[in-house]
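>>> sequence-free structure coming up:
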């Protein structure tokens, strides 16, 4: 199977997210909602400026394309785009809360459940077929999550919420076709900002004064939000939601390694076994990409 630029975009996006804790953990003294507010507001401003000033031609072309769609198409794109913005907002808040107030491993566990949810939802909603190897990978993933759940029962509820929000986002955006992906993401971020704006005066703990806060927020906005999300939407044009879900395992695997070696969080043999199964499931699920070229050479 050809290793496409869409597949590469998916790999790179999830690899970038694997380092997210390095930028987020230094902000643990700030309220989760404040981090979310400024992350979304900065993203909305940056993306609006890019779309209005740097991509004017693309904006005009897509407005014309949208107007030429049938009423049913316009409604579908509108619903998928706005619901995507809502799901992103929910996902970000719960992830930040779990990362900073529960543990890095608990946040990682959420993204262990998410690939399974995404794969199963895509199977039923999008009718994405899976090979025997891929179903084997899903079963390995389920087994790994069961192992981890025994020592993290209190964190399961948070993990399921984080996982479900992004799983439904991936599946929904797989169907959101016809318009420029960066423009769709811009609308979703602006919608997210509008959702959060009424809550800012009430729930914000005050305007931060430290320059380090704003520096980290800019890094989070550009490097850990705009760039990987755009790559996700770009990849979804050709990569199936189920494949995107399994590739999402790259994120928690990297989080686990960082939690262990950088933040020195405690670990036991059950967790080592579970994460080893996850690594194996990634290899099994993507065996066509990993071993496909070799099989072709032998066949030739």
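Noted; the coordinates are in hand. A quick note: this is a predicted structure, and the numbers were derived from the prediction, not measured.
>>> rest of the way, CA atoms for contacts and neighbours
OK.
>>> who's in contact with the residue nearest the centre of the chain?
Compute the mean C-alpha point of the chain, and by Cα atoms, centre = their mean the closest residue is residue 166, 6.0 Å away. Residue 166 makes contact with 87-88, 91, 114 under the criterion Cα atoms under 8 Å, 6 or more residues apart in numbering.
>>> got another, please set it beside the one above:
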């Protein structure tokens, strides 16, 4: 997920649910996933360009303009059967409404954070997300944590504590993004539809209140689509493009990659967001934040190393069974 921002869904082990373990990586899959992560990495630059528009209005347009793009893609693929089943199932519609609510909250916090100069906090939230997903798996699914995962989670908690003490309060932007996306990914796994169809179902459900909100803004003179010039029109329509297109690239690339490859690639986007925050937006990055991010980076190195070892052991075990 998608996210950050349309970013990819992660399982409780922070590996996208759409990915199926395979024998190797496809160059085409790597390219598609890399394009998706790069788009998400550059997303703060786009959001900064529309920082003068309220976050709620931006999110509403992201939803509305995503619908025709993803809908056309699904029709082109001829994969509408899952949607027809979902639309006839009250349980699936209820779960889609829940995940749609979570992703809307996530998008709203993200857009607002960029607009008010808190991009570093957004990057921190998405760095923490894989570790929070592991925590969710332990708490909700009773998955057993290994020693490396426990250490990694401990480092993440310490990083949040350092920032909280320095700021005089919890970094709610980071935690809001992390928690909302973590639960979104967790519940999204219960929707037995493909990633493209699931995303379309979510934005389709959201499109009705979003469109009503846009109509209200425009009719009351508060909107930016009809009253403020062609530039805002282009920006707002493009918000649907930058939301839907990376997700489509990712969904079709991830299934051609190994779990371990996606597990490493997921750090591309928050790393780019971090660099943009520091070197383009010039957000303050003092010693305290350096200590906190340092702990997070150490945690991710430990977690990723553990994941790669487990992946290698699983492949060796599978190979020995075939022998």
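Looks like it arrived, so ask away. Fair warning: this is a prediction, and the values are worked out from it, not measured in the lab.
>>> Mind reading off the mean deviation between stretch 99-110 of structure 2 and structure 1?
On superposition with structure 1, the mean distance recorded for stretch 99-110 of structure 2 (mean Cα distance after the TM-score superposition for structure 1) is 1.3 Å.
>>> which bit of structure 1 covers that stretch?
The alignment of stretch 99-110 of structure 2 onto structure 1 (TM-score structural alignment) covers residues 84-95.
>>> So which residues make contact with that stretch?
32-33, 36, 107, 158, 161-163, 165-166, 168-169, 172-173, 187-189, 191-192, 195.
>>> Also stretch 209-229 of structure 2?
53, 57, 60-61, 63-64, 232-233, 236.
>>> and with 10 Å instead?
52-54, 56-65, 203-204, 207, 230-237 (Cα atoms under 10 Å, 6 or more residues apart in numbering).
>>> And for stretch 49-59 of structure 2?
The contact list for stretch 49-59 of structure 2, computed with Cα under 10 Å, 6+ apart, reads 5, 44-45, 47, 61-62, 104-117, 210, 213-214, 217, 222-225, 231-232, 235-237, 239-240, 243.
>>> Where in structure 1 does it fall?
Against structure 1, stretch 49-59 of structure 2 falls on residues 26-36 (TM-score structural alignment).
>>> Report the buried residues of that stretch.
Buried positions in stretch 26-36 of structure 1, judged by neighbour count with 16 or more other Cα atoms under 10 Å: 27, 31-36.
>>> what do you get for stretch 74-87 of structure 2?
If you call a residue buried by 16+ other Cα under 10 Å, then stretch 74-87 of structure 2 has these buried ones: 74, 83, 86.
>>> Tell me which of these fall in helices.
Applying DSSP state H to those, the entries found in helices are 74, 83, 86.
>>> In structure 2, where's the longest helix?
Of all the segments assigned as helix in structure 2 under DSSP H, the longest by residue count is helix 287-322.
>>> Repeat that for structure 1.
helix 71-101.
>>> In helices only, show me the contacts of stretch 209-229 of structure 2.
Cross-referencing the contacts of stretch 209-229 of structure 2 against helices under DSSP H gives 56-65, 203-204, 207, 230-237.
>>> ok, back up a step: nearest to residue 97 of structure 2 among the ones in helices among the buried residues of stretch 74-87 of structure 2?
Checking those against residue 97 of structure 2 by Cα to Cα gives residue 86 as the nearest, at 11.7 Å.
>>> Apart from its neighbours in sequence, what residue is nearest that closest one?
On the basis of Cα to Cα, 6 or more residues apart in numbering, the spatially nearest residue to residue 86 of structure 2 that is not a chain neighbour turns out to be residue 92, at 5.6 Å.
>>> my read: the one you found touches residue 205, true?
No - between residue 92 of structure 2 and residue 205 there is no contact under Cα atoms under 10 Å: 11.8 Å.
>>> mean shift of the strand or helix carrying residue 221 of structure 1 relative to structure 2?
Using DSSP states H and E, residue 221 of structure 1 sits in helix 211-221. Following the fit onto structure 2, the mean deviation recorded for helix 211-221 of structure 1 is 3.8 Å by mean Cα distance after the TM-score superposition for structure 1.
>>> who does that helix touch, helix- and strand-wise?
helix 20-24, helix 32-49 (3 or more Cα pairs under 10 Å, 6 or more residues apart in numbering; DSSP states H and E).
>>> Go through the ones you listed and pick out the most buried.
Scoring these by mean neighbour count under mean count of other Cα atoms under 10 Å gives helix 32-49 as the most buried, with a mean of 20.
>>> Give me the angle between that one and helix 71-101.
Using axes from the mean of the first three to the mean of the last three Cα atoms, to 10 degrees, the inter-axis angle of helix 32-49 of structure 1 relative to helix 71-101 is 140 degrees.
>>> all helices in the stretch 101-250 of structure 1, in order from the N-terminus.
For the stretch 101-250 of structure 1, helices defined by DSSP state H, counting those that start in this stretch occupy the ranges 104-125, 132-149, 156-174, 181-196, 200-203, 211-221, 227-235, 241-247, 250-261.
>>> JSON lines for these, including distance to residue 8 of structure 1?
Shown next, in JSON lines, are the helices of the stretch 101-250 of structure 1 (distance: least, Cα to Cα, whole Å):
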{"stretch": "helix 104-125", "distance to residue 8 of structure 1": "18"}
{"stretch": "helix 132-149", "distance to residue 8 of structure 1": "19"}
{"stretch": "helix 156-174", "distance to residue 8 of structure 1": "17"}
{"stretch": "helix 181-196", "distance to residue 8 of structure 1": "17"}
{"stretch": "helix 200-203", "distance to residue 8 of structure 1": "37"}
{"stretch": "helix 211-221", "distance to residue 8 of structure 1": "21"}
{"stretch": "helix 227-235", "distance to residue 8 of structure 1": "8"}
{"stretch": "helix 241-247", "distance to residue 8 of structure 1": "11"}
{"stretch": "helix 250-261", "distance to residue 8 of structure 1": "13"}
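>>> which stretch among these comes nearest residue 287 of structure 1?
Once the helices of the stretch 101-250 of structure 1 are compared by Cα to Cα, helix 132-149 is nearest, at 7.9 Å.
>>> what range in structure 2 matches the closest one?
Going by TM-score structural alignment: helix 132-149 of structure 1 matches residues 147-164.
>>> Just give me the mean distance for that stretch relative to structure 1.
Relative to structure 1, stretch 147-164 of structure 2 is 1.6 Å off (mean Cα distance after the TM-score superposition for structure 1).
>>> The helix or strand hosting residue 298 of structure 1 versus helix 132-149: what angle between them?
Element membership for residue 298 of structure 1 (DSSP H and E) is helix 287-299. Angle, helix 287-299 of structure 1 to helix 132-149, by the same axes, to 10 degrees: 140 degrees.
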